[in-house]
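**Student:** this one's structure only:
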């Protein structure tokens, strides 16, 4: 353990020095040979390598308290710091143009080598979108794909939850240090992911949730995965950044289509116009990724695909009529009354029953949409 920590120290010094991102980090390694040799190069050589005075000063007199804090963090059960020289560093991430020199991992680092599907989407999804993400993740996680996302509100959380509910693994790539959970309401979810997968960050312990960290971590989400599935995304969405990065990295990109009236579906439709693969079922994803991850994909009844039987057929005629008047886009009660010809009292009563049975979900502004 002492030798391992000593070998980590030069990497941590470079990592914590100001103005050293992945590109500068690797140019220094290429120039001098190793992090240890960078630190022993001397001020003149470091200046000749193009480093700023502030950076040279930090390398000559590193923040020892911060380095010791990092090393102490790594002594906790389940805590790991992987350098690019570590054999446990995920192979898919090594192929990036700018892989993080260090990865902080809490959980099982071996799961980072498992076939992963990244799932991303809106932080404010519709109820149907949230359910779609959960069901896709539950099924795909149960078939052996590790579900990777960013621990954010909305589709990210639903994807992690679905994978865990299906008995699969999940990986969360976060934009803070691993000594904190953001958003705080996902603390229990983060702990569950660490027990059945891993939390991953390129940021040192103590790093707060700075806005610039989240777009930056998206390249790791897509880089760890063999493909990215987008479930609900507005046109101006961080999820589209992840999809673009995935294309640049040579990963497969999938998108779930939605209603033309749903603003949260427009980003997915944009991706589809740009060549993303349209998926309607989890089986569609498995058929595309089967060869990449070594699956023998079948479409038989034992595949675990959610049942295609229509539960609406068991409803009374008037309840079916109300459902037919509600789209998958938000629909107002007044619109349902107008379309169905039923009284407002009857419609409100039936909507309550349908919501309790899971056929519809209430959305903002007193509207409803179908969930199945």
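**Tutor:** Received the coordinates, thanks. If you're wondering where the values come from, they're calculated on a predicted model, not measured in any experiment.
**Student:** from now on I want contacts and neighbour counts done on CA atoms only, so please keep to that.
**Tutor:** OK.
**Student:** would you map the strands across the stretch 101-250 of the chain?
**Tutor:** 102-107, 116-121, 146-149, 170-173, 197-201, 227-231 (DSSP state E, counting those that start in this stretch).
**Student:** run the angle between the first one and strand 197-201 for me.
**Tutor:** Regarding strand 102-107 and strand 197-201, their directions subtend 150 degrees when assessed with axes from the mean of the first three to the mean of the last three CA atoms, to 10 degrees.
**Student:** show residues contacting strand 102-107.
**Tutor:** With CA atoms under 8 Å, 6 or more residues apart in numbering as the test, strand 102-107 has contacts from 11, 15, 78-84, 89, 178, 193-204.
**Student:** drop anything exposed from these.
**Tutor:** Buried members of these, counted by 16 or more other CA atoms under 10 Å: 11, 15, 79-84, 89, 178, 193-204.
**Student:** in helices only, show me the residues you listed.
**Tutor:** Among the buried ones among the contacts of strand 102-107, the residues falling in helices (DSSP state H) are 11, 15, 193, 194, 195.
**Student:** distance to residue 71 added to these, as TSV?
**Tutor:** As requested, these are exported to TSV (distance: CA to CA, whole Å):
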residue	distance to residue 71
11	11
15	13
193	23
194	20
195	22
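**Student:** which one of these is nearest to residue 313?
**Tutor:** Minimum distance to residue 313 across these is 37.7 Å, recorded for residue 193 (CA to CA).
**Student:** dropping in the other structure now:
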């Protein structure tokens, strides 16, 4: 890539890559021009004033542009078959991190949401970066869980980092910027288009050591991420759901085809080769134990298990200890504790 080296030495890596990035041809063609020293055919015209101004503006907005040639570009992402030319990052991004992606359907069940959130928090507390796509459903739950923990989370967007989609997740995006990063291969003000979401999925898996699928119907977009993960040599874990649930059919198909069943969150810790933290022991009174065993592990209306109103303080105590979770409408469920 002699031509590229000459250009970057003269005008700067970020300026050159930004100009190439904006050329309206496919990413694969751009790589072809770069690798085969045909940049002269792109007519870059040698004027990079506009790119310098744009980079200066991005910096003021707290956006960093990391090119493929920069030291900050993750080594794990360089090795995938179709790496991004560069990444626009808003937030705190570390080159060296251990990442696991959590993906699944936007229309998840309360079961799927609970699993994704708990898994996100578990990984975060073990200093594993949780990676997902900021979509509704499983993605959002995974990010929220990670934010509850002590680690970081990265949201890979199918739009620019200034164009949050879905818009209702702007608040979540702001929280991620403070405890992780929004990441995109598209310029900051790029709107979301349908084809960009499958494209970003290769980055989700590319930044990860493993991909966990929580809930996914047969034709879920999460299965596109799995395809990229297999192509990239990543390990795929699947969390089974109810047998008749359409939301879990895609997951069950993955298990049938050879994906690893995630029986316990610690399976991931063992796979990644890190030491599991000791869990805090939850101390329950005999009265609390008796009520806990009557509460189902699926969302259930309170009157179905709490016949005596005098037991309400015990229910509240169980919730405070984190072994019971409440939902709107006086709905409760028992959760697994560690």
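**Tutor:** On my side now, so go ahead. Computed from a predicted structure; not experimentally measured.
**Student:** overall similarity of the pair, as a TM-score.
**Tutor:** Remark: TM-score between the superposed chains equals 0.81 [TM-score structural alignment, normalised by the length of structure 2]; 317 aligned residues with a CA RMSD of 3.5 Å.
**Student:** which position in structure 1 pairs with residue 33 of structure 2?
**Tutor:** Under the alignment by TM-score structural alignment, residue 33 of structure 2 pairs with residue 28 in structure 1.
**Student:** from residue 21 of structure 1, how far out is the spatially closest residue to its match that is not a sequence neighbour?
**Tutor:** Distances taken as CA to CA, 6 or more residues apart in numbering place residue 38 nearest to residue 28 of structure 1, at 6.7 Å, with adjacent residues excluded. To residue 21 of structure 1, residue 38 of structure 1 is 15 Å away according to CA to CA, to the nearest Å.
**Student:** thinking again about what came up before, residues of the helix or strand harbouring the residue nearest to residue 28 of structure 1 that come out buried?
**Tutor:** Secondary-structure assignment from DSSP states H and E places residue 38 of structure 1 in helix 35-39. The neighbour-count check on helix 35-39 of structure 1 (16+ other CA under 10 Å) flags 35, 36, 38, 39 as buried.
**Student:** export those residues to CSV and append columns for distance to residue 272 of structure 1.
**Tutor:** Listed next are these as CSV, based on distance: CA to CA, whole Å:
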residue, distance to residue 272 of structure 1
35, 44
36, 47
38, 46
39, 48
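**Student:** closest one of those to residue 244 of structure 1?
**Tutor:** Distances from residue 244 of structure 1 to the buried residues of helix 35-39 of structure 1, taken by CA to CA, are shortest for residue 35, at 31.9 Å.
**Student:** what's near enough to touch that closest one?
**Tutor:** Residues near residue 35 of structure 1 by CA under 8 Å, 6+ apart: 10, 11, 14, 28, 29.
**Student:** which among these gets closest to residue 354 of structure 1?
**Tutor:** Of the contacts of residue 35 of structure 1, the one sitting nearest to residue 354 of structure 1 (CA to CA) turns out to be residue 11, at 57.5 Å.
**Student:** the closest one pairs with which position in structure 2?
**Tutor:** Taking TM-score structural alignment, the alignment pairs residue 11 of structure 1 with residue 17 from structure 2.
**Student:** spit out the contact partners of its match.
**Tutor:** Applying CA under 8 Å, 6+ apart, the residues contacting residue 17 of structure 2 are 67, 85, 86.
**Student:** what distance do you get for it to residue 30 of structure 2?
**Tutor:** Residue 17 of structure 2 is 10 Å from residue 30 of structure 2, by CA to CA.
**Student:** do the same with residue 124 of structure 2
**Tutor:** As judged by CA to CA, residue 124 of structure 2 and residue 30 of structure 2 stand 36 Å apart.
**Student:** quick one, which of those two is more surrounded?
**Tutor:** Taking neighbours as other CA atoms under 10 Å, residue 124 of structure 2 and residue 30 compare with residue 124 leading, 25 against 18.
**Student:** the more buried one maps to what in structure 1?
**Tutor:** So residue 124 of structure 2 corresponds to residue 141, using TM-score structural alignment.
**Student:** now do the contacts for its match.
**Tutor:** Applying CA under 8 Å, 6+ apart, one finds that residue 141 of structure 1 lies in contact with 147, 162, 163, 164, 166, 167, 168, 169.
**Student:** quick one, which of the residues you listed are buried?
**Tutor:** Of these, these count as buried by 16+ other CA under 10 Å: 147, 162, 163, 164, 166, 168, 169.
**Student:** for those residues, which one is nearest residue 209 of structure 1?
**Tutor:** Using CA to CA, these come closest to residue 209 of structure 1 at residue 147, 22.6 Å.
**Student:** about what we covered before: off-centre distance for the helix holding residue 38 of structure 1?
**Tutor:** Distance of helix 35-39 of structure 1 from the chain centroid (CA atoms, centre = their mean, to the nearest Å) equals 34 Å.
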